[in-house]
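# Quick one: sequence plus predicted model below, questions after.
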Amino acid sequence: MNILITGGAGFIGTRLARALLHDGYSVTLLDNFSPQIHGSNVELPTDLRDNVHLVRGDVRDAAMWASTLPGHQAIVNLAAETGTGQSMYEVAKYEQVNLAGTALLYDLLAKNAGYGVERIVVASSRAIYGEGAYHCREHGLVYPQPRTSADKKNGFFEPVCPVCGGVCFSVPTPEDAPTQPSSFYGLTKQVQEQMTILFGQVLGIPSFALRYQNVYGPGQSLKNPYTGILAIFSNLARAGADINIFEDGEESRDFVYIDDVVRATVACISSSATSSQAINVGSNERTTVMQVAQAVNGYFGNKSKVQVSGAFREGDVRHGMADLERAKSLLAYEPEVMFKEGLSHFLAWAKENEPELSGYERSLEEMKQRGLLHVG
């Protein structure tokens, strides 16, 4: 089977390519080497250069799709703009890459009877859920609406029950939860995965939308300031700069290690499933942002001052953790790398790279200027 990976020169794409090559697949990587993600590096890792076919191109280019797609039996669509905060003001760019690029793929498949493509996987995101699932003592399982700026300015950061307005508690979010994204990035991912599943059914191509949680690990971009608090905190900690935490530090995330993400993705390609559906990929762990900051700072000798700023960004969610029952049932997926172990691998790798601070400071200023970052 020949497999095309869009965004293939990125963090997930290169790790996935290695796993697929190990399993005997032929791999084509498509990437435009976006400076925001790759900086000045416009080459593949050395070990991949002679083992994959590289196409330097952009998913927004219809001619590129027409020349690249034939001959591939599976597509893993990873190409995307991924910054939650940035999506709230770079609206056209996120629409073009995440939606128009995918539309060009399906335009070609629909007009050419599927081109012999047998399986498609798209990288979706937990961002499509918005606040996700919660439990109210009075009303059971509920799905809160996005938090208001007024509440957050008053220091009240937790979502409330949409029925009674009372206190509720975050629980793992299943795939059948309502989709109510609170950022434009989340909205593009919702539509992109709906496109994938719709055309998977129409064209008879088994398709999977993998709702990745917060993916991390060695090799992720330390230069892109719009995604990944692990990269941001590790840059700050190595430089001995203050680590200012948004909200109250008790917001939490489901950090899923890159090797687990790759295993789930490979499982979709080798699966015998004939249906098309969305599947969560997470860690079964909840970790607060304060816990992350303290662990990262401690690893690098506690050189930074860790402090809660009370600031908040529009579009951020409070908590996130995935229900993994569907992944276990359909893909035999269970996370193997817990956060403590994965974090140590990531930080040991980050230690060997120069910290990058200017991009993060610039991103904060951009959000302030646009009224999307509220300083406490």
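Happy to help now that I have it.

# switch to C-alpha atoms for all contacts and neighbour counts from now on
OK.

# Run through the helices of this structure in chain order.
For the chain, helices defined by DSSP state H occupy the ranges 11-22, 35-38, 46-49, 62-68, 91-94, 101-111, 149-153, 184-203, 229-239, 258-270, 289-299, 325-331, 339-350, 358-369.

# closest to Glu138 out of those?
In terms of CA to CA, the element of these nearest to Glu138 is helix 149-153, at 22.1 Å.

# how about that closest one: buried residues?
Judged by neighbour count (16 or more other CA atoms under 10 Å), helix 149-153 contains these buried residues: Lys152, Lys153.

# Can you list the neighbours in contact with that helix?
Phe157, Glu247, Phe312, Glu314, His374, Gly376 (CA atoms under 8 Å, 6 or more residues apart in numbering).

# Out of the helices of the chain, flag the one nearest Arg137.
In this view, the helices of the chain are compared for proximity to Arg137 by CA to CA, and helix 149-153 is the closest at 21.5 Å.

# starting at the chain centroid, how far to the closest one?
Remark: helix 149-153 is offset 26 Å from the chain centroid, using CA atoms, centre = their mean, to the nearest Å.

# next, the one to line up against it:
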Amino acid sequence: MKTCLVTGGAGFIGSFIVDELVKKGYAVKIFDNLDPQVHPTGKAPAYLNKQAEFIQGDVRDYDALKKALTGVDVVFHEAAAVGVGQSQYQIKQYVDVNVGGTANLLDIIVNNKTKVSKILVAGSMSSYGEGQYECEDCGIVRPPLRTEEQMKDHDWELYCPECYEDIRPIPTGEDKRLECNSIYAMTKRDQEEMVLNIGEAYNIPAVALRYFNVYGPRQSLSNPYTGVAAIFMSRIKNNHAPVIFEDGLQTRDFVSVHDIVRANIAAMEKESLSGCFNIGTGKPRSIKSIADTLIALLGKDMQPEITNKFRKGDIRHCVADISKAQEAFGFEPKVKFEDGMKELIQWSESVNAEDKFEEAHHELRKRGLV
């Protein structure tokens, strides 16, 4: 069986990929720096699969990563600094980890006699910017970000850039132009483009999976820059109302970590597969509905706080068109949203959830980003 290396393999998504690889009989190496923002204790998490080899190391450390790649056939590159807001002031950190770490990985593969015969990299829907829209008269359109003047008027929706009439969001396909509006989004775009470029140049099958809004167990509940479901969960568990920007009707595509793992394994096992693929559900859900669902399932007597304020660079709607992944490697999301939320709640009962939202919000506000 092949040997697989999962960078970021002690993290939320990476650890589940590790579990599935071990279950399928692959030899697995985990390479993770145990970033204290994700792993506050500085120790490997208890859920880490004992049948995988754990190597504590940083993707910025060329020699350590080179050693970890010895004997590896397949790389799942999940390691990344994550968080849109934080990336707007920790610029060097995000570029060094996400772009520099990926450069190290590819440089080692190209310039050393590694066995690597396939690379999979975690992309992000954030690289799209706004999703795709349709105008009744002009067809498919790609509106720019809303202006601050529009947002200050609480005019939240977008308009056709051609005729200025109302438009409706539609599923976003992989052919949409990438219009990054954060350093994080730029680095995720660069990660996937670098991997696909080197894969094509050296005839190494390379796959970029553009994850939409991933939720599930093991997502850090004390990291205020993680996914919105985990942030809301942390607030609610501490008897604080979830805070929602704009009017709460902005939509995203929420996909279970288990479906993300299924996509990774299927894309790996289709050996000649290359290219970029959206991984989501294709179903829009409003941010307010996420808060309402968690509050109801937790049995709390509270309402989300709708601020009618905005964050610079935020988009309104983005939902995945998953038809390309369906056709290429049979991807089908299987976890129902309500079941996934119940699983998240059940898992949260056994872990600490420190609510750091106000601290993170203050940092963004101080810098004029809210």
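Ah, there it is. Note that this is a predicted model, so its numbers are computed, not measured.

# picking that back up, out of the helices of the first structure, which one sits most buried?
A comparison of these by mean neighbour count, using mean count of other CA atoms under 10 Å, puts helix 229-239 on top with a mean of 23.

# and it, how far from the chain's centre?
The chain centroid and the centroid of helix 229-239 of the first structure are separated by 19 Å under CA atoms, centre = their mean.

# Apart from its neighbours in sequence, what residue is nearest Gln303 of the second structure?
Spatial nearest neighbour of Gln303 of the second structure, excluding adjacent residues (CA to CA, 6 or more residues apart in numbering): Ala241 at 6.3 Å.

# What is the burial count for that neighbour?
Ala241 of the second structure is surrounded by 21 other residues when neighbours are defined as other CA atoms under 10 Å.

# residues touching Lys23 of the second structure, list them.
Lys23 of the second structure sits in contact with no residue, where contact means CA under 8 Å, 6+ apart.

# What residue in the first structure is paired with Lys336 of the second structure?
In the first structure, the residue equivalent to Lys336 of the second structure is Met338, according to TM-score structural alignment.

# what's around that match, how many residues?
For Met338 of the first structure, the tally of surrounding residues (other CA under 10 Å) stands at 15.

# Just to check, it is in contact with Arg286?
No - the pair formed by Met338 of the first structure and Arg286 falls short of the contact definition of CA atoms under 8 Å, at 10.5 Å.

# what separates the residue located most distally from the centre of the first structure from Glu247 of the first structure, distance-wise?
Distance from the centre of the first structure peaks at Glu138, with 33.3 Å (CA atoms, centre = their mean). In this structure, Glu138 of the first structure lies at 27 Å from Glu247 of the first structure, with CA to CA, to the nearest Å as the measure.

# repeat for Phe312 of the first structure
According to CA to CA, Phe312 of the first structure stands 5 Å off from Glu247 of the first structure.

# Kindly report the same for Glu314 of the first structure.
Between Glu314 of the first structure and Glu247 of the first structure the distance, using CA to CA, works out to 11 Å.

# Tell me which of these two has more neighbours.
It is Glu247, of Glu314 of the first structure and Glu247, that has more neighbours when counted by other CA under 10 Å, with 23 against 20.

# thinking that one is in contact with Val308, fair?
Yes - using CA under 8 Å as the test, Glu247 of the first structure is close enough to Val308 to be in contact (6.9 Å).

# Tally up the residues packed near Leu373 of the first structure, please.
Applying other CA under 10 Å, we find 19 residues neighbouring Leu373 of the first structure.
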